[in-house]
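Asks: Quick one: sequence plus predicted model below, questions after.
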Amino acid sequence: MFMAELKSFIMAIPSFILMGAYFFCAQAQGQLGDSTSVRSYVDKLSFGIDLGTDFDEFLVDNPDVGYFHLVTNNNVKLTLGLDYDFLSLSVGLAPKFLPGNDDDELKGKSSFQNYQVNVFPGRLVQNVFFRRMKGFYVENTSDFLPTWSEGDPHLQFPDLKSITWGGSTGLVLNKDFSLRALLNRQEWQLESRGSLVPMIQYEFTKMTNNFEDNTYGKENIVDLRVGVGYYYNWVVASKFNMAPSLRVGIGPKFSKYTLSGEVEKNDYLVAEYGAGIQLGYNTDHFYMGIIGELDGTSYRDSDSNAISNNLWRAVFYVGYRLEPPKKLNDFFDRNKPVIGKPR
């Protein structure tokens, strides 16, 4: 009952934030139309495809056992995106037909789904997501099995599953800088600009695993973090840009671990870090580019384990903008709330 209420609370957070954004944006002036710094494409219906190599790793450094490197066996992700007006939707999957996702015999079966919604109320940036991962293997199996050699099956945790509900809310401080130009390409930066972006993040994660001795382990985790990022969009030429970024954050992690009926509760202080670089090409209809990115967290638990979770991403994206159907345009015009109006 408690966890059901907690999950409902976490999922309700973005609604309260968007209600606040409603009133915030009613007073703000915006950048959803063309300006000298930004060109807007929010009146276009945009379809995008991202093809990326995601390396999601969990690192545990135990003073007694040693270094433990846990990863999923689905490094290549396919993300489909749809953007119109103030709304951005995306679905991420790891199909088995992609190279690098099909070596189940050596690394075990893994599955991945990621669903995201982004809205842009004025200078606010609101994200809500659901992510599910199942099936992990030990990258450094040779450290635990001395007889292991390349080509042998890795140590595997096929039933280890992670489900996360979460979101983030950020504020772009520089009104002449477009974060949308980097996140979903609904805008294009015409003049080189940068901005600090303060952000809060909130996540609820449920991790479960069935062990070989038929015991069942479950961990419920709540993460709350406050951070800031700096993004700079350098306009190399009228159709080319380069955009580096740096991010840091800090906040508490609350954990409740249950194994065979025994419950252990802990709380930790977590540091967050990230960096990225994006190269893009843009026309009024066609756009493409590449992204290199690292997002990670690190903390030390009560058993002196140094625990890190790093997501390394290399992405190629391509997309096309076209005129929206009249019925879609009319629907948004009739029902668009204040959060979609210019800031």
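Replies: Nice, thanks for sending it over.

Asks: Could you use CA atoms for every contact and neighbour count after this?
Replies: Will do.

Asks: Spatially, and excluding backbone neighbours, which residue is closest to the residue positioned nearest the centre of the chain.
Replies: Ranked by distance to the mean C-alpha position of the chain (CA atoms, centre = their mean), the top residue is residue 129 at 7.7 Å. Excluding its sequence neighbours, the residue lying closest to residue 129 (CA to CA, 6 or more residues apart in numbering) is residue 116, at 4.3 Å.

Asks: can you pull the contacts of the one you found?
Replies: 89, 90, 91, 127, 128, 129, 130 (CA atoms under 8 Å, 6 or more residues apart in numbering).

Asks: of all those residues, which comes closest to residue 200?
Replies: Within the contacts of residue 116, distances to residue 200 taken as CA to CA reach their minimum at residue 127, with 10.6 Å.

Asks: ok, longest helix in the protein?
Replies: helix 2-27 (DSSP state H).

Asks: Return the set of buried residues in that helix.
Replies: 7, 10, 11, 14, 18, 21, 22, 24, 25, 26 (16 or more other CA atoms under 10 Å).

Asks: Can you name the residues that contact the second one?
Replies: The one in question is residue 10. Residue 10 is in contact with 165, 166, 202, 203, 204, counting by CA under 8 Å, 6+ apart.

Asks: Okay, one more to line up with it:
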Amino acid sequence: MDLKSCFLSFALLLFSYLAFAQSTALNTAIDTSAVVYGKKANDYIYIYKNRITAKAFYIKTSNSLVISGREGEDVGFNLYPNKQDKIGAAVAFRSLSASYSFSPNSLAENPNDKDSKLFNLNIRTYLGKHWMQTLDIYNQKGFYLDGHIEDSNSHIYLQDTKSFKIGGATSYIFNENFSYRALANQTEKQLKSAGTFIPTLVYYYTRHNVLFDDEFGNREINTKIKSYNIAIAPSYQYNYIPTKNVFISLGASAGLGLNFSSSKNKLDALDNEDLTSLLTEINFNGSITYDIDSLYFGAHYNYLILNYNADSFTYIKDNIPYFQAFVGYRFKASNKLVQRAENFNDNLIP
């Protein structure tokens, strides 16, 4: 099953579960004749409780590697995907949000380079007032290899090279007056400025299959790199409200952890190596949103860098830059959908 099918299956499963939750709680009396579509949680946060928040967006993102020599060797490479731009949509209701995006050929760096692909899936959910969970999936095909070895420079298109990354973060938000939902999916509105300390556990699994054939069809590169990363990353985020319609957020984190890497060269078994090394994590972000009642638009930027040793000779910077421009609208949820959500909560938490 491909990733697109997995996403559709997840959406179908969620809908089916909500329907099942409703059918098992027929005796629960819920008055939906006068649905309240929003409320103030406190003086700092307004919750769009029974509104469906939807948005369309443009994204420029990728997962690239910068490879350099550890011992001062004159070696350096940048392995980056052909496709980095995407369009998509996101929807959020209550504590669950999901997005889907794709990269059409017209947005590729070089549309003439065949078979390049980019798929990205992000899911974020909240557990109670403090816990937040994210899941990220990147699936890419078609990379450029730019770099040099000693005095030789290269610019090669690797159409068969693939990359897969899955992982995410588990975070604890200390300040109840701080709204991460106002930053991430606009299902809440920050009324007054507030900041918070957010300790986070970050974890990713990444696999790169680097393949290249010369002009005669002979394979010159056939290397598989697997990487497991885990880090504890303390962070701080601040939401600034200069006026009632303008939202600005800034944040950063710096973490330490471990990397477990495995490098397999199918053309030369002597280059195979497994290595455990120190991992450093750096992440910073900024966001701005302008809100006019139910309509809103804005932009968000995030940059995650994971640094570790891939083997005895090379040092890797695993980069995930992310830019999003978006426009969205908050729709009133139907009484039936609100009832399903209430029944789901009643069955989940008796």
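Replies: Sure, I can see it. All figures in this text were calculated on a predicted structure; none of them were measured in a lab.

Asks: Give me the TM-score for these two chains.
Replies: TM-score for the superposed chains, counting by TM-score structural alignment, normalised by the length of structure 1: 0.79, backed by 302 aligned residues with a CA RMSD of 2.8 Å.

Asks: rewinding a little: now the contacts of residue 116 of structure 1 as a markdown table including distance to residue 195 of structure 1 and secondary structure?
Replies: Formatted as a markdown table, the contacts of residue 116 of structure 1 follow (distance: CA to CA, whole Å; DSSP: H, G, I helix; E, B strand; the rest coil):
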| residue | distance to residue 195 of structure 1 | secondary structure |
| --- | --- | --- |
| 89 | 24 | strand |
| 90 | 25 | strand |
| 91 | 28 | strand |
| 127 | 19 | strand |
| 128 | 22 | strand |
| 129 | 24 | strand |
| 130 | 28 | strand |
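
Asks: Now compare those residues with structure 2 and keep only the conserved ones.
Replies: Retained in structure 2 by both residues aligned by TM-score structural alignment, their matches' CA atoms under 8 Å are the following of these: 89, 90, 91, 127, 128, 129, 130.

Asks: Would you convert these into CSV that also reports distance to residue 46 of structure 1?
Replies: Compiled in CSV, these are given as follows (distance: CA to CA, whole Å):
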residue, distance to residue 46 of structure 1
89, 10
90, 12
91, 14
127, 18
128, 20
129, 20
130, 22
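
Asks: From the residues you listed, pick the one nearest residue 67 of structure 1.
Replies: Residue 67 of structure 1 lies nearest to residue 130 out of those, by CA to CA, at 29.6 Å.

Asks: In structure 2, what sits opposite the closest one in the alignment?
Replies: Taking TM-score structural alignment, the alignment pairs residue 130 of structure 1 with residue 137 from structure 2.

Asks: which stretches of the stretch 1-150 of structure 2 form strands?
Replies: With DSSP state E, counting those that start in this stretch, the ranges of strands along the stretch 1-150 of structure 2 come out as 39-40, 45-47, 51-61, 64-69, 75-81, 85-93, 96-102, 117-127, 131-149.

Asks: Show me where the stretch 201-343 of structure 1 has its strands.
Replies: 216-237, 240-259, 262-282, 286-300, 306-322.

Asks: which stretch among those strands comes nearest residue 47 of structure 1?
Replies: Nearest of the strands of the stretch 201-343 of structure 1 (CA to CA): strand 306-322, 5.5 Å.

Asks: mean shift between that closest one and structure 2?
Replies: Superposing on structure 2 and averaging over aligned pairs (mean CA distance after the TM-score superposition for structure 1), strand 306-322 of structure 1 comes out at 1.7 Å.
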